[in-house]
Structure formats: C-alpha cells, structure tokens
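1. Take a look and give me a structure for this.
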Amino acid sequence: MLIYVHVRVPPLCLWIWLPSDLLYEIGKHLQSPKDYVRFCATCKSWNMNLLKTPNHIRGPLLVFPFSHETYAIKEENDFYLRLPEMQNNILLRGSCFGWLIRTSIDGVVQMFNPFTNVSYDLPPFSTIPTIVDYHPELKDQEYTIMQYGLFDCSTYTTLQSKSSIQKTWLTKIVISSSPSEDFMALAIYGEYNRLAWCKFGDTKWTNFSTLEMFKIVLKDVMFYEGKVYALNCDAQLY
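-> Below is the predicted model of the structure:
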C-alpha cells in the first residue's frame, strides 16, 4: 500500500527570513566549501547573515597548477578554480582552514580564501626579525639582512634582492584558526629556519625566541590543542 504525504513548502519569500541561529546550525553541517558558498548565495539575506569564513570547514588544501582554458567545479572533492590572484610572481607558503597563504615579490604576505575571495594581510617581509632595512627603490639589493655566524655569536649584514628573499627567507606559515581576535600565525623564516609569530591585526613579525629554539634548525611547525609543536631536521619534536 502506498501512502502519499503532502508537504507544503513555504514560499521563498518566507525562507529568507529564517532566524540567524537556524542558518548557522544548517551551515555547520555543510562540510564542503562548494556547498557552503552555494548556501550563502541562496539570497542576499542569507549571504549577509552567514559567516564568510566558517571555522568548521578546515581544509587543508592540496594545490596543483594547471593551464586549461575552461574551468569547472567537479562534483567530487576536486575543485578547478581560476585564480588570477595567484599569477605574477606569487608563491604559496601555507594552507590552513581552507585558506591559502601567499607571498608576492613585493614583500606582501596575505591569506586568501579561494572560495569566498576574502583576504587578510599578514605583516610584510620587511618586518621579519632578521631583516634590518628595506629599500624598494634599489635594484637587486632591496633588503639588508642580519645574519649569524654558524659556529659563534658573531653577526654581519648582507644585501639581497626581493626575488631571493621571496624564494628563500620565508618558507612556511601556519595559522591557529580562521581569522578572528584570538587568531595567531607562525612563520618559519631565515637562514636557519627560525620561528616568528604575529596576532590578528599585528603590523610586524615577532621573534619566537628561546635559547633552545636558537640552537635548532626547524623543518615544520603546527598548532595543536593550544600549543605549538615544532620538528627539527633530526625529527626531534619540541
């Protein structure tokens, strides 16, 4: 025996007035960035009330370059996106919580969400602790770098170009969460892969300095349950 149930669906004009807390609850169950963006785009009211960068869509993203002339979003977990922002001497230095972290040859460090087009600036190259001066008007010698002797505490300065600094001086950035007031970023930087940090809204990088950290060369770093974990070249965990 077949039973037919008639369900009366409210017209669209009523859906747009759903309470914000109910919208948030629905959005929390959308794990795909593609589905969440479509959900936000349902109407102007929903787009204004929903978070543009929800914390529950965490990533990370694995990025592959490609050069097709046409772009589409597949129905699986692969996303083909045209990102003109990633051209012209842009390098990726991290991927966390659905954000890409990119650096430009002009020293700009920026977080960029490829699905929402929201971006936030992090402190620029010129504020990294071992960079003591920046002269953008000079050619091939824009940065003055403070470097340390390998076997003693001696210091000396060298001049380096902005292309060299972009490629070698900042190798990885990780973030503690999507941008918010309690957000924090960590960067592996410099000749001996040391750590620097910044908080949301900071204008410069601050050295993450302890005597023990000064003696090791880092390969990786991550946030986990409110703590910072770092891995050195010998696979020792700090």
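2. switch to C-alpha atoms for all contacts and neighbour counts from now on
-> Will do.
3. For the residue nearest to Y134 when sequence neighbours are not counted, grab the count of nearby residues.
-> Nearest residue to Y134, sequence neighbours excluded (Cα to Cα, 6 or more residues apart in numbering): Y143, at 4.7 Å. Neighbour count for Y143, taken as other Cα atoms under 10 Å: 24.
4. Would you do the same for the sequence below? I want to compare the two.
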Amino acid sequence: MDLLYLILSKLSIPDLFRCAAVCSRWFVLVDEVCRSHDDQHPQIPWLVPESRIHINGENNVRNTYDFFSLSEDREYDIPSHPPHILKKIVGSSYGWLITTDKVSIAQLINPITGVQIDLPSIPTMHNWNLEARKAVLSSDPSRCGDYKVVFVFFCLHELKNFLFFVSAGDEKWTMIPERLYYYANIAFHDGKLYAVSKSKENKKLIVGAYDLSVPNSIPTRVRVADLPYIKNFTFSMCFFCTSSDDLLIVRATIEKVSEHHLKKIKVWKVDTNNGVIIPMNNLGKYALFIGLTSSLCLDTSSLPDLKSNSIYILNYLGESVVYNMEDKSFTSLNLPLLSSPMRPVLVWFTLSCAF
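-> The predicted structure is shown next:
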C-alpha cells in the first residue's frame, strides 16, 4: 500500500480520480493523497472560459464548468454547485477560481472539490457600482486560514481603477487609497502584494509593493522600480509570474493595429531588495503561462509535456501562442471553443484536490 501511495502521488488529478473508482482500498489511499498537500504531483494547467451560464431562467441551459486539459487534449464538463448564476472568473490561484456575478456576489470556488467560500458583497464607490477586473489570492485557503484576496475594481463613473482587499473572515472590504488610476497587473510574492501601475501625471509604469500583514492599518505603496518606457507602440500589456524564488514581469507589445499580432516579448526579474529590474533572456527549466486574469510559472522538470524556456500566451487580442525564448519564435496554440459559438476569453487554471 505504501508503494501504491507513492505511485498515486505522481498522477494527474483526472487519473487520480479514476484510480479512486477501482475499489474501496484505493479510494482511501486517493483520499489520503488529496489531504496531503506536499505529496501531490505538479499539475499541467487547464483552461476554463472567463464566463459561463447556469440554469437560472429560460435563457440558461447548462450547469457545468467547461474545462480543457492541455495535456490530454480533451474537454471536461464538471458539474457546478449552487447558486446557479452567471459568473465571471476574475482570477485563478492555488486551484481556486475567484468569481463575481454582475452585481454584488464574490466567491472562491474549487471546482474539483466543490468547496465554495463566500466573500463580502462587492463594494461601491460613492454609490457607483464597481466592476471586478482582476483578483489574486495570497495563499491557499485549504492550507491556511489567514489568506487575503485582492481585487482590482474599475469605476466607470470615475474612469479609474481601485485596489480593495479582504482577509479571511472579514465582513467588509478595505480600500488601498492611491492617486494611481490604472493597474496593469497584481500578484503576491514573498508575503507582499506587488502591482504594476500608472499615474495620470507620469506615463511610466511603476512596480510597487504593499505590505498587507499589519492588522488595522492602511497599506501604503513602496516604489520598487520603473519599467522602461516604449515609444511608438499600439498596445502593450504587463503580466506578473511568480516562482518559489523570483518575481517576474512579462510585457507583450503590438506595434501596428493592422498586423494585430504580437511582435515583442520582454521578461524581467524584479530585484525587490535593490529596487531594479533585470532583463532575462532564458527561463531555463521554467515555462510561463500568462493571460488577462491569471499567470503561472511552472517547473517543467517533472512535466515533460510542457515546453521549457517558453511562454504560453493566452487569448491576447484573439491570439493564443507559445513563445520560444531561445529563438524568439511564435507557435500557434490551437484551442477549442469550449461550448461557445464564439471564442471566449480563457483563464489558466491549475487543479487542486486538496481539502
């Protein structure tokens, strides 16, 4: 049984669940693997549409999450749990989907285990509704009870973004007061929240850090570094990726609207101690997965199906490609429609069966 446990701990989660159906003894062992966080094998990311429709009226016809397994090249329909409402995924961390509805509901959902955690109702700004643009988790709620959730909200009335966070068990949101009006991306690293942001007075992109660990205090931004300014570009987006040791920034740039294709990919490592960013030309054994609402950095040593030293770029202005850091080439990533007549915005999602 010890040998079987060792084998099970090296399987993908779909194969793990298939093994649980063999017999009662295997089911018990699979349950033990799921409850042991440190023994679970790294998982190749899945894809899930940003929004989905549930049975809650005559216009809604489905009650499942539609996932696509990159390694198996197949779709999975996973039943959802009440409430069956239209939800939008604004983030994905540690095997949890961070979701909102059109008005006020915000939740953390693990679609594999079915666990849901309700967050406080979405705040308003001077009685104006806020739209969630992106959200991140500080840690895995299934492993610790002191996690935090940070949201980037957009206020249409003020044409400005706002940062709000909530700690586990809080009944209301805390706003981080800032003069900045735009947040390109946010991420947790080494216990702090990092943001790539911009002020109206200065067009430079600023990398700032916020310490959210001090109770009953309003976090202030510590300026870490500035990103190089680029001229004559049409569209540019920045993404954070974090490994166990490093905080990385990826910038993807389109130079001409008529071409509508990615032309430049730049990667920097953020030296948080010295306040500088260091250009990177090689990711080594790592692969990055970046998208509008989620980004990942994975060690490919135990995941041979992934391309090391590469960046998987998802649904960036309609494109899904793999960028090779070595020869600077782009390869199309063919993805399914996932039960939609139009290609939806997709989100990277790493599975977790942890309880």
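5. how far away is L81 of the first structure from I175 of the first structure?
-> 23 Å (Cα to Cα, to the nearest Å).
6. Please say which of these two ends up with more neighbours.
-> Counted by other Cα under 10 Å, L81 of the first structure and I175 do not tie: I175 has more neighbours, with 23 against 13.
7. residues touching that one, list them.
-> By Cα atoms under 8 Å, 6 or more residues apart in numbering, the contact list for I175 of the first structure reads 96, 183-186, 223.
8. Determine which residue in the second structure is aligned with it, please.
-> In the second structure, the residue matched to I175 of the first structure (TM-score structural alignment) is L137.
9. Quick check: its match vs S121 of the second structure, distance?
-> According to Cα to Cα, L137 of the second structure stands 17 Å off from S121 of the second structure.
10. Then L29 of the second structure?
-> 39 Å.
11. who has more neighbours, these two?
-> More crowded of L29 of the second structure and S121, by other Cα under 10 Å: L29, with 21 against 15.
12. Same question for that one, what's its three-state structure.
-> helix (DSSP: H, G, I helix; E, B strand; the rest coil).
13. I figured it hits Y5, correct?
-> Yes - contact criterion Cα atoms under 8 Å: L29 of the second structure and Y5 qualify, at 6.3 Å.
14. Which helix or strand contains Y24 of the first structure?
-> Element membership for Y24 of the first structure (DSSP states H and E) is helix 20-27.
15. Buried residues, the helix or strand harbouring I278 of the second structure. List them.
-> Secondary structure from DSSP H and E places I278 of the second structure in strand 276-279. By 16 or more other Cα atoms under 10 Å, the buried positions in strand 276-279 of the second structure come out as 276-277.
16. and what of stretch 116-136 of the second structure?
-> Buried, per 16+ other Cα under 10 Å, within stretch 116-136 of the second structure: 119, 122-123, 129-136.
17. So which residues of the second structure form helices?
-> Along the second structure, the segments classed as helices by DSSP state H run 2-8, 13-20, 24-35.
18. who wins for proximity to V270 of the second structure among those helices?
-> helix 13-20 (33.0 Å; Cα to Cα).
19. helices or strands up against the closest one?
-> Where contact means 3 or more Cα pairs under 8 Å, 6 or more residues apart in numbering; DSSP states H and E, helix 13-20 of the second structure is packed against helix 24-35.
20. and if we set it to 10 Å?
-> On a contact count with 3 or more Cα pairs under 10 Å, 6 or more residues apart in numbering; DSSP states H and E, helix 13-20 of the second structure meets helix 2-8, helix 24-35.
21. Contacts for that helix next, please.
-> 7-12, 26-31, 33-34, 40-44, 69, 72, 76, 112, 351-353 (Cα atoms under 10 Å, 6 or more residues apart in numbering).
22. hang on, the earlier thing: the helix holding Y24 of the first structure vs helix 33-40, what angle?
-> Relative orientation of helix 20-27 of the first structure and helix 33-40, computed by axes from the mean of the first three to the mean of the last three Cα atoms, to 10 degrees: 150 degrees.
23. Next one: Y229 of the first structure from I173 of the first structure, what distance?
-> 13 Å.
24. quick one: common contacting residues for those two?
-> Both Y229 of the first structure and I173 are in contact with 220-222, where contact means Cα under 10 Å, 6+ apart.
25. Only the buried subset of the residues you listed, as a PyMOL command please.
-> Filtering the shared contacts of Y229 and I173 of the first structure down to the buried ones (16+ other Cα under 10 Å) takes a single PyMOL command:
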select buried, resi 220+221
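26. helix/strand/coil for Q147 of the first structure?
-> Once three-state DSSP is applied, Q147 of the first structure turns out strand.
27. Just to check, it is in contact with G190?
-> Yes - assessed by Cα atoms under 10 Å, Q147 of the first structure is found in contact with G190 at 8.6 Å.
28. Neighbour count: these two, which is higher?
-> Neighbours were counted for Q147 of the first structure and for G190 using other Cα under 10 Å; G190 has more, 21 against 17.
29. Just give the closest residue to that one, not the sequence neighbours.
-> Per Cα to Cα, 6+ apart, closest to G190 of the first structure is W169, 4.7 Å.
30. Quick check: the gap between that neighbour and V37 of the first structure.
-> From W169 of the first structure across to V37 of the first structure, the span is 35 Å (Cα to Cα).
31. What of Y134 of the first structure?
-> If you go by Cα to Cα, the gap between Y134 of the first structure and V37 of the first structure works out to 40 Å.
32. Equivalent analysis for Y120 of the first structure, please.
-> Relative to V37 of the first structure, and taking Cα to Cα, Y120 of the first structure is found at 19 Å.
33. just L61 of the first structure next, same as before
-> Applying Cα to Cα, the value for L61 of the first structure to V37 of the first structure is 16 Å.
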